[in-house]
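Participant: After the sequence you'll find the predicted model.
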Amino acid sequence: MIILGIETSCDETAAAVLSFDKAQDKQKRIIILSNVVASSAKLQAKYGGVIPEQAAREQLKTIIPVIEEALNQAFPKKRLPRAAFGRPRNDEIGIDAIAVTFGPGLIGSLLVGVETAKTLARIWDKPLIPVNHLLGHFYANWIVPSSFRVISEESSFSSWKIASSSFDKLRTPRNDNFEVPSFPCLGLLVSGGHTDLVLFSNHGKYKYLGGTRDDACGECFDKCARLLGLPYPGGPYLSKLAEKGDSSKFNLPIPMRGSKDLDFSYSGLKTAVANIIQKSKIKNQNEKADLAAAIEETIIISLIEKVILAIKKYKVEQIMVAGGVAANQKLVRDLRLKIKDLRIKLHVPPPYLCTDNGAMIAAAGFFTKPISNPLSLQADPNLSLL
């Protein structure tokens, strides 16, 4: 089975084509045939963040070229003509279904992806699969990591950059050592908008264990980076600066330490960092690096402590981490070290699958039922895991 995945929940426009052979691969591993992302990072950096209306307008310009590129990379011998976006012959489209993010996210951005997917499902006569963006992040752990060639070029659409991952189906290794998560499995979602713990008992069956009461951990990274005067998006810049610092130089409060629940909170940490900076305790670049290291260390400790608490409470042997902050290598290293003696299997996607992409949406589509009437699908900006 082959699925086209479409993702437009925030400021990225992404499409990917994935293949999944249930009959031949009992491990249920999913292979990427193409993965294309159009990013407006430079545009957002200019204004210090995402401007929803601006993001949606740019996505309207890029959505069809991105989908076209994803299909042409997946099926190079077909080289889908632009006319195929009318009513093509059935053999012109090599996919079996379309999966699309329908929430949560920015309503304008979601509408671009949802309405495009509905239209293509109608004219191509393909099943349409609605995917929760948050669950999509977790399903990046079912995708076989592959060696690929990244092409980055300035597109003709304003200041957007298109990064496409080209895969050769004949040369892409199947990576037989790769294992997908097994159930029951604890899921940790860490991103700019969410910090959640979820217990999965099977595909489509999960229990929400806890989440942030205010800021998400990724949001805390970005806001603290801004307080330190770092560029947008701040998280990666803060982590890079933290490599040069000594976290022991600052004593920051560990959020929710000692609480018996599985919730998170990061507004207090942000306030503590703001107070340090406002009191002019940062005198030079070395001290800025030390504070960055302390911020990163504090966030990671808070995440790991809650994960360990959940492991002991629910007796799980598998953990999967997902979301943009999962690309933080210190988080992965520290978590792996902490669970080593507990004999827990850790699953983390490669960094290029941690941030928003169409591949994770297509992957989730393999385990989600299509909607009976594609035209009835509505974008839901407030969709959650509850």
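Facilitator: Okay, I see it. Note that this is a predicted model, so its numbers are computed, not measured.
Participant: rest of the way, CA atoms for contacts and neighbours
Facilitator: OK.
Participant: Distance-wise, check Asp246 relative to Ala55.
Facilitator: Distance check for Asp246 against Ala55: by C-alpha to C-alpha, to the nearest Å, it reads 38 Å.
Participant: Which one's more surrounded, those two?
Facilitator: Ala55 (22 against 18; other C-alpha atoms under 10 Å).
Participant: how close does the more buried one sit to Ser191?
Facilitator: 19 Å.
Participant: cool, Asn251 as well?
Facilitator: Distance from Asn251 to Ser191, by C-alpha to C-alpha: 24 Å.
Participant: Show the contacting residues for Gly365.
Facilitator: Shown in contact with Gly365 (C-alpha atoms under 8 Å, 6 or more residues apart in numbering): Ile3, Gly5, Ile98, Ala99, Ile129, Pro130, Val131.
Participant: ok, now Pro236?
Facilitator: So Pro236 contacts Asn328 (C-alpha under 8 Å, 6+ apart).
Participant: Ala322 now?
Facilitator: Neighbours of Ala322 in contact, by C-alpha under 8 Å, 6+ apart: His137, Phe138, Ala140, Asn141, Gly187, Leu188, Leu189, Val190, Val348, Pro349, Cys354.
Participant: which of those residues has the most neighbours?
Facilitator: Neighbour-wise, those (other C-alpha under 10 Å) top out at Ala140, 32 neighbours.
Participant: just checking, that one touches Ala363?
Facilitator: Yes - contact criterion C-alpha atoms under 8 Å: Ala140 and Ala363 qualify, at 6.8 Å.
Participant: Just the strands from the stretch 51-200 of the chain, written as ranges.
Facilitator: 97-103, 128-132, 149-154, 161-166, 185-190, 195-202 (DSSP state E, counting those that start in this stretch).
Participant: ugh, typo on my part, it should be the stretch 251-386 of the chain
Facilitator: 318-322, 345-347.
Participant: so can I have CSV of the ones you listed showing distance to Ile123?
Facilitator: Output for the strands of the stretch 251-386 of the chain, formatted as CSV (distance: least, C-alpha to C-alpha, whole Å):
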stretch, distance to Ile123
strand 318-322, 34
strand 345-347, 38
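Participant: just those strands: most buried one?
Facilitator: For the strands of the stretch 251-386 of the chain, average neighbour numbers computed from mean count of other C-alpha atoms under 10 Å are highest in strand 318-322, which has a mean of 24.
Participant: take the one below as the second:
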Amino acid sequence: MDAKRAFRCLGIETSCDETGVAVYELGRGLLAQALHSQAAVHARYGGVVPELASRDHVRRLPALVRQALAEAGLSPSGLDGVAYTAGPGLIGALLVGAAFGRALAWSLGVPAVAVHHLEGHLLAPLLEPDPPAFPFVALLVSGGHTQLLAVAGVGRYRLLGESRDDAAGEAFDKTAKLLGLGYPGGPALAALADRGRPGRFRFPRPMTDRPGLDFSFSGLKTHALYTLREAGGDEQTRADIACAFQEAVVETLVIKCRRALRATGFRRLVVAGGVGANRALREALDALARAEGVRVHYPRPAFCTDNGAMIALAGCLRLAAGEAAGLEVEARPRWPVEALAPPGG
């Protein structure tokens, strides 16, 4: 690499049902990104079909890489490293991005690095103009994970609490399906909840009546099912149930965030993951921040869901510190984020 040139990294994200590619440069920021959502592919099945997800990544990835490089004004030889999501996620989908990324890096003679998908989400707010300083409490809330972490720096993560069953986003999707909504269910349920009447139904706030920072959301969808059976399924009742469900999830998350902030003494809260784009959650967490005298940081909605930009950033930080993967292709469907070490460690 030319010592006078900044470090540029290509990031590849294929952990589930979005194919994301981005180019990030240290000191300059995000140069380009390209994203393809598979929502239309999976909508007819009401959820992600792993084999279809893998095949679509194979089809889309080469063109998205070319698109991102063209947007950045680069040829492949202008890259100094390649980062790919190695896990957690769907094993077939991960292998597509990992094999492509590792092969591209080898062909260019540049290092590759296997990035943890959740580290990408945790660092996504660093892509914003006013990034959070370390340390902070992170609420990682998505379709596959609901966790609270103490983040002391890049690669320095301590798990404070997590869901014992369904993640919050998973509960949103399953409850949306009960209410007859399409895929993806989370945004559809949130839109229906906006038409609901607060107070008609009250759902429990799981695991808030005891100490600790763990979550449990599977019972809420069962509560929604029984409420729907008893109250009927007309449009207004469905909206009222969606409203009560969303209120329960949001208040539960807020209660646990408050506990985590007080337990750690940290003055910053970062919200990451797809559910972090939920408007009701953001409003409630903004109110929490005002009441507690802390700052709350969110990525822009496009960086809440899976994307290549967060992988390019996380990979760039690790590659620039001298970290690099071997020639093997790494893919880990299960991979605890707290097992990570700081870059180069």
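Facilitator: Great, that's in hand. Bear in mind the structure is a predicted one, so any value in this text is a computation, not a measurement.
Participant: So which residue is smack in the middle of structure 2?
Facilitator: Gly273 (3.0 Å; C-alpha atoms, centre = their mean).
Participant: for structure 1, longest helix please?
Facilitator: helix 285-314 (DSSP state H).
Participant: residue range for that one in structure 2?
Facilitator: Using TM-score structural alignment, the residues of structure 2 aligned to helix 285-314 of structure 1 are 235-264.
Participant: Once aligned, what mean separation remains between that stretch and structure 1?
Facilitator: Stretch 235-264 of structure 2, aligned to structure 1 and superposed, deviates on average by 0.7 Å (mean C-alpha distance after the TM-score superposition for structure 1).
Participant: what's the spacing between that stretch and its chain's center?
Facilitator: Distance of stretch 235-264 of structure 2 from the chain centroid (C-alpha atoms, centre = their mean, to the nearest Å) equals 19 Å.
Participant: Give me the buried positions along it.
Facilitator: Along stretch 235-264 of structure 2, these residues count as buried under the neighbour rule (16 or more other C-alpha atoms under 10 Å): 237-254, 256-258, 260-261.
Participant: Counting neighbours, what do you get for Ala152 of structure 2?
Facilitator: 15.
Participant: What lines up with it in structure 1?
Facilitator: So Ala152 of structure 2 corresponds to Ser201, using TM-score structural alignment.
Participant: any idea how far Tyr208 of structure 1 is from its match?
Facilitator: For Ser201 of structure 1 relative to Tyr208 of structure 1 (C-alpha to C-alpha), the value is 11 Å.
Participant: what sits against Ala53 of structure 2?
Facilitator: If you count contacts by C-alpha under 8 Å, 6+ apart, then Ala53 of structure 2 has Cys16, Asp17, Gln38, Ala93 around it.
Participant: Which two among these are spaced furthest apart?
Facilitator: Within those, Gln38 and Ala93 form the most distant pair, 12.1 Å apart (C-alpha to C-alpha).
Participant: Comparing the two, which residue is more hemmed in?
Facilitator: Ala93 (30 against 17).
Participant: can I assume the more buried one is in contact with Leu61?
Facilitator: No - with contact defined as C-alpha under 8 Å, Ala93 of structure 2 does not reach Leu61; the gap is 11.3 Å.
Participant: that older thread, can you tell me what the residue nearest to the centre of structure 2 aligns to in structure 1?
Facilitator: Checking TM-score structural alignment: Gly273 of structure 2 goes with Gly323.
Participant: ok, its match to Pro233 of structure 1 distance?
Facilitator: From Gly323 of structure 1 to Pro233 of structure 1 the distance is 15 Å (C-alpha to C-alpha).
Participant: again with Asn286 of structure 1
Facilitator: For Asn286 of structure 1 relative to Pro233 of structure 1 (C-alpha to C-alpha), the value is 21 Å.
Participant: How about Lys42 of structure 1?
Facilitator: From Lys42 of structure 1 to Pro233 of structure 1 the distance is 10 Å (C-alpha to C-alpha).
Participant: Then Asn275 of structure 1?
Facilitator: 22 Å.
Participant: Those two: who's more crowded?
Facilitator: Pro233 (20 against 12).
Participant: wait, what's in contact with the more buried one?
Facilitator: Ala41, Ala45, Gly48, Gly49, Asp222.
Participant: which one among the residues you listed gets closest to Ala359 of structure 1?
Facilitator: The nearest one, if we look at these relative to Ala359 of structure 1 and count by C-alpha to C-alpha, is Ala41, at 19.4 Å.
Participant: Now check that closest one against structure 2: what is it aligned to?
Facilitator: Per TM-score structural alignment, Ala41 of structure 1 is aligned with Ala39.
Participant: In this structure that match contacts Gly182, no?
Facilitator: No - the criterion here is C-alpha under 8 Å, and Ala39 of structure 2 misses it with Gly182 at 10.4 Å.
Participant: Compare Asn251 and Ser191 of structure 1 and say which one has the larger neighbour count.
Facilitator: Ser191 (25 against 12).
Participant: That one maps to what in structure 2?
Facilitator: Match for Ser191 of structure 1 (TM-score structural alignment): Ser142.
Participant: Its match: what's it in contact with?
Facilitator: With C-alpha under 8 Å, 6+ apart, Ser142 of structure 2 has these contacts: Ala167, Ala168, Gly169, Glu170, Ala272, Gly273, Gly274, Val275, Gly276.
Participant: try Ala168 of structure 2
Facilitator: Val141, Ser142, Gly143, His145, Thr146, Phe217, Val249, Val275.
Participant: Without its sequence neighbours, what residue ends up closest to the first one?
Facilitator: The spatially closest residue to Val141 of structure 2, leaving aside those adjacent along the chain, is Gly273, at 5.0 Å (C-alpha to C-alpha, 6 or more residues apart in numbering).
Participant: and that neighbour, what does it touch?
Facilitator: His121, Leu140, Val141, Ser142, Cys304, Thr305, Asp306.
Participant: Count the residues that sit near Pro135 of structure 2.
Facilitator: 19.
Participant: So it versus Pro125 of structure 2, what's the distance?
Facilitator: Distance from Pro135 of structure 2 to Pro125 of structure 2, by C-alpha to C-alpha: 13 Å.
Participant: any idea how far Val96 of structure 2 is from Thr85 of structure 2?
Facilitator: From Thr85 of structure 2 to Val96 of structure 2 the distance is 10 Å (C-alpha to C-alpha).
Participant: got any residues that touch both of the two?
Facilitator: Thr14.
Participant: Among the two, which residue is more densely surrounded?
Facilitator: Legend: neighbour count by other C-alpha under 10 Å for Thr85 of structure 2 and Val96, higher for Thr85 (34 against 26).
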